[in-house]
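K.L.:
just a sequence and a predicted model for now, questions to come.
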Amino acid sequence: VPLGLKKKNLRIVVTGGAGFVGSHLVDRLIARGDSVIVVDNFFTGRKENLMHHFGNPKFELIRHDVVEPILLEVDQIYHLACPASPVHYKFNPTNVVGTLNMLGLAKRVGARFLLTSTSEVYGDPLQHPQVETYWGNVNPIGVRSCYDEGKRTAETLAMDYHRSLGIEVRIARIFNTYGPRMCIDDGRVVSNFVAQALRKEPMTVYGDGKQTRSFQYVSDLVEGLIRLMEGDHVGPFNLGNPGEFTMLELAEVVQEAIDPNAKIEFRPNTEDDPHKRKPDISKAKQLLGWEPTISLRKGLPLMVSDFRQRIFGTPKTLIGGGATA
């Protein structure tokens, strides 16, 4: 059956569905006719990201923290609840307890469970680019490790539930993602650079700016998550854009999109900041038929117009419909 043309409309819960990635996923699921229940504690999620669905009988929003169990009758669970930014995740026990609760729900109602894990499970990788079979190089007691280890534990739990209880699970390892609706001041590099350049502040580059990341546009990621959920493979699957940029190159792309004269300011590097990150996506290409289609230079202006509107309240003049991309 082709993707999106399923026999029956599904009931789907999206934890963290008011967040950046979650709300874009909800848009896609609603657009194809499914009933969607969003469970979000609004820790980093925003109601504004979902307001356009209010009044739709197929959409429901529940304010709830997944560290407390919840009982819902659903067919699929997209478990996205977990702040993915350094500013937020240090405060939050969601990864382990929340994952356990949602796996318990999957077990009770026989739902398929998709875990959004992260490229952080690879730590500061000694292998480049990273394939799914790489075990990673993580410092268990570093400042970032509650996030890395939380996600590693979440993957372990998902696989244990799958192997011992027969729960259908899917694991996505998400690499850096950007786009409209990102938190503006969340400490992630793309949102930092864009917000700083728009506010005419210098862009903060930590260290020498030679560390690399790869950036995928949010609609590419959503397509990958849906293909993974609908497909027959447990994973884990790397979902990311293999286009690799140094922090200085990223700053240049932001200058092109916003202000060629934007200044760059160097600061000492943060602890345990990985030197290189680049996904090997051969597995997703082969088994899910997925690869990203939107380059950084194409996607960034869509995000810039959204940020410009949210920071200054000006209309999206740059590119029409940026927020729905």
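P.N.:
Great, that's in hand. Numbers count the residues shown, from 1 in each chain.

K.L.:
contacts, neighbours, all on C-alpha from now
P.N.:
Noted.

K.L.:
G150 touches N95, doesn't it?
P.N.:
Yes. At 5.2 Å, G150 and N95 qualify as touching, with contact defined as CA atoms under 8 Å.

K.L.:
so those two - more neighbours on which side?
P.N.:
N95 (27 against 22; other CA atoms under 10 Å).

K.L.:
OK, contacts around S119?
P.N.:
173-176, 238, 277 (CA atoms under 8 Å, 6 or more residues apart in numbering).

K.L.:
got those residues as TSV, with neighbour count columns?
P.N.:
Putting the contacts of S119 into TSV (neighbours: other CA atoms under 10 Å) gives the following:
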residue	neighbour count
R173	23
I174	22
F175	23
N176	24
N238	26
R277	28
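
K.L.:
put this next to the first one:
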Amino acid sequence: MRKYNASRQVLVTGGAGFLGSHLCERLLDQGHEVLCVDNFFTGTRRNIDHLLDHPRFELIRHDISLPVQLEVDEIYNLACPASPVHYQHDPVQTVKTSVLGALNVLELARRTKARVFQASTSEVYGDPDVHPQPESYWGRVNPVGLRSCYDEGKRCAETLFMDYHRQCGVDVRIARIFNTYGPRMHPNDGRVVSNFIVQALRGEPITIYGEGAQTRSFCFVDDLVEGFLRYMALEESMPGPVNLGNPREFTIRQLAELVIELTDSESELVFKPLPADDPQQRRPDIALARELLDWEPTVQLREGLARTIEYFEELLQVVH
């Protein structure tokens, strides 16, 4: 059995995306060789430009819904558009990425005996009637709505991961990721943090759906990636799922007001009707992650937003 503190050949699907690029950096810092696979549907070369000349980094342009033949020790499956704007743009491709992509990385893991991580989502809980959401909660998801391509695609991927674990003995790790933010978010992804920051920096009205009373829990990207690495480093078999997110809850209106304060913006709040199937409450129960991984977020929202705003200030200057 290989030692898990040794240098490994690590595949990161979706490695040019928001989360993937931060993960690639951390893996390189740990001394591993990183194969970054991305089809650049939502990922961008800008996120990994600074890694392209690294001797242990390799970029492969490929769509993970198609099979891939590589020799690897470890796989992080992060490939899938994760914002409503992007995953609803081509819902059939979203399902294919979630389901066929999961099959392809699981087959690769089975053949190479690699440990494989699935980036699942809090969206598997849907619009929950249990709060906060523990891993034991089965969810309340609309299987035929506009968000179903993502929600049900990720639920099916979890099923595949567990069946490969039980039937084929694949060493899997399923993490359910809650709202995450930070530098390298896509400026037009429709997520609430990037939306609010971009609108505030441009002095545009900040769009709130409903009355802004719905809640979310915001985890800074550095904290989340630390959770990924700790989960994958566990020697004992622990397929999960494990919630990874920040248990501190904020209303959407509180977030908007904090962004206006930190950007010193004159933007005003405008209110629009809630979109279909938008969850009213979202907060992780992270008791399992605390116990299993000795992990919990450390970056406070004010600090994380300040670092994210700095990134967007530089990005918008480049774009314009």
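P.N.:
Arrived safely, thanks for sending. On a predicted model such as this, the values are computed, not experimentally measured, just so you know.

K.L.:
follow-up on the earlier one: in strands, which of the contacts of S119 of structure 1 fall?
P.N.:
173-174, 238 (DSSP state E).

K.L.:
sorry, back to before: what is the nearest of the contacts of S119 of structure 1 to N56 of structure 1?
P.N.:
N56 of structure 1 lies nearest to I174 out of these, by CA to CA, at 29.7 Å.

K.L.:
if I line the two up, what does the closest one land on in structure 2?
P.N.:
In structure 2, the residue matched to I174 of structure 1 (TM-score structural alignment) is I177.

K.L.:
how about its match, nearest residue that isn't a chain neighbour?
P.N.:
Nearest-residue entry for I177 of structure 2: T121, 4.5 Å, with adjacent residues in sequence omitted and distances by CA to CA, 6 or more residues apart in numbering.

K.L.:
what does that neighbour align to in structure 1?
P.N.:
With TM-score structural alignment as the criterion, T121 of structure 2 pairs with T118.

K.L.:
now for its match, how many residues are close by?
P.N.:
T118 of structure 1, neighbours per other CA under 10 Å, totals 24.

K.L.:
for it, what are its contacts?
P.N.:
148, 151, 172-175 are the contacts of T118 of structure 1 under CA under 8 Å, 6+ apart.

K.L.:
which pair of these spans the longest distance?
P.N.:
That would be D148 and A172, which, of the contacts of T118 of structure 1, are the farthest apart (CA to CA) at 14.3 Å.

K.L.:
which one's more surrounded, these two?
P.N.:
A172 (26 against 23).

K.L.:
surely that one meets L225?
P.N.:
Yes. Contact status for A172 of structure 1 versus L225: in contact at 7.2 Å, counting by CA under 8 Å.

K.L.:
the stretch 1-150 of structure 2: helices as residue ranges?
P.N.:
18-29, 84-87, 91-112, 148-168 (DSSP state H, counting those that start in this stretch).

K.L.:
which residue numbers in structure 1 go with the second one?
P.N.:
Residues 86-89 of structure 1 are where helix 84-87 of structure 2 aligns, taking TM-score structural alignment as the criterion.

K.L.:
for the matching stretch, which positions count as buried?
P.N.:
Under the neighbour-count criterion of 16 or more other CA atoms under 10 Å, stretch 86-89 of structure 1 has Y89 buried.

K.L.:
from the chain's centre, how far out does that stretch sit?
P.N.:
Taking CA atoms, centre = their mean, to the nearest Å, one finds the center of stretch 86-89 of structure 1 at 14 Å from the center of the full chain.

K.L.:
mind reading off the mean deviation between that stretch and structure 2?
P.N.:
Its matched residues in structure 2 lie on average 0.7 Å from stretch 86-89 of structure 1 after superposition (mean CA distance after the TM-score superposition for structure 1).

K.L.:
and for that stretch, what's in contact with it?
P.N.:
Contacts of stretch 86-89 of structure 1 (CA under 8 Å, 6+ apart): 44, 82-83, 144, 146-147, 186-188.

K.L.:
can you say which of the residues you listed are buried?
P.N.:
So, by 16+ other CA under 10 Å, the buried ones in the contacts of stretch 86-89 of structure 1 are 44, 82-83, 144, 146-147, 186, 188.

K.L.:
contacts only, for Y231 of structure 2.
P.N.:
173, 293.

K.L.:
what's the counterpart of it in structure 1?
P.N.:
Aligned counterpart of Y231 of structure 2 in structure 1: L228 (TM-score structural alignment).

K.L.:
check the gap between its match and V131 of structure 1 for me.
P.N.:
17 Å (CA to CA, to the nearest Å).

K.L.:
same thing with P301 of structure 1?
P.N.:
Distance from P301 of structure 1 to V131 of structure 1, by CA to CA: 30 Å.

K.L.:
what about the two, which has more around it?
P.N.:
P301 (22 against 19).

K.L.:
show me what that one aligns to in structure 2.
P.N.:
P301 of structure 1 maps onto A306 of structure 2 when the alignment is built from TM-score structural alignment.

K.L.:
got the residue ranges for the strands in the stretch 201-320 of structure 2?
P.N.:
Under the criterion DSSP state E, counting those that start in this stretch, strands of the stretch 201-320 of structure 2 are mapped to 206-209, 215-216, 219-220, 242-244, 250-251, 269-272.

K.L.:
now render the ones you listed as TSV, adding distance to S7 of structure 2.
P.N.:
As requested, those are exported to TSV (distance: least, CA to CA, whole Å):
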stretch	distance to S7 of structure 2
strand 206-209	46
strand 215-216	37
strand 219-220	27
strand 242-244	25
strand 250-251	40
strand 269-272	50
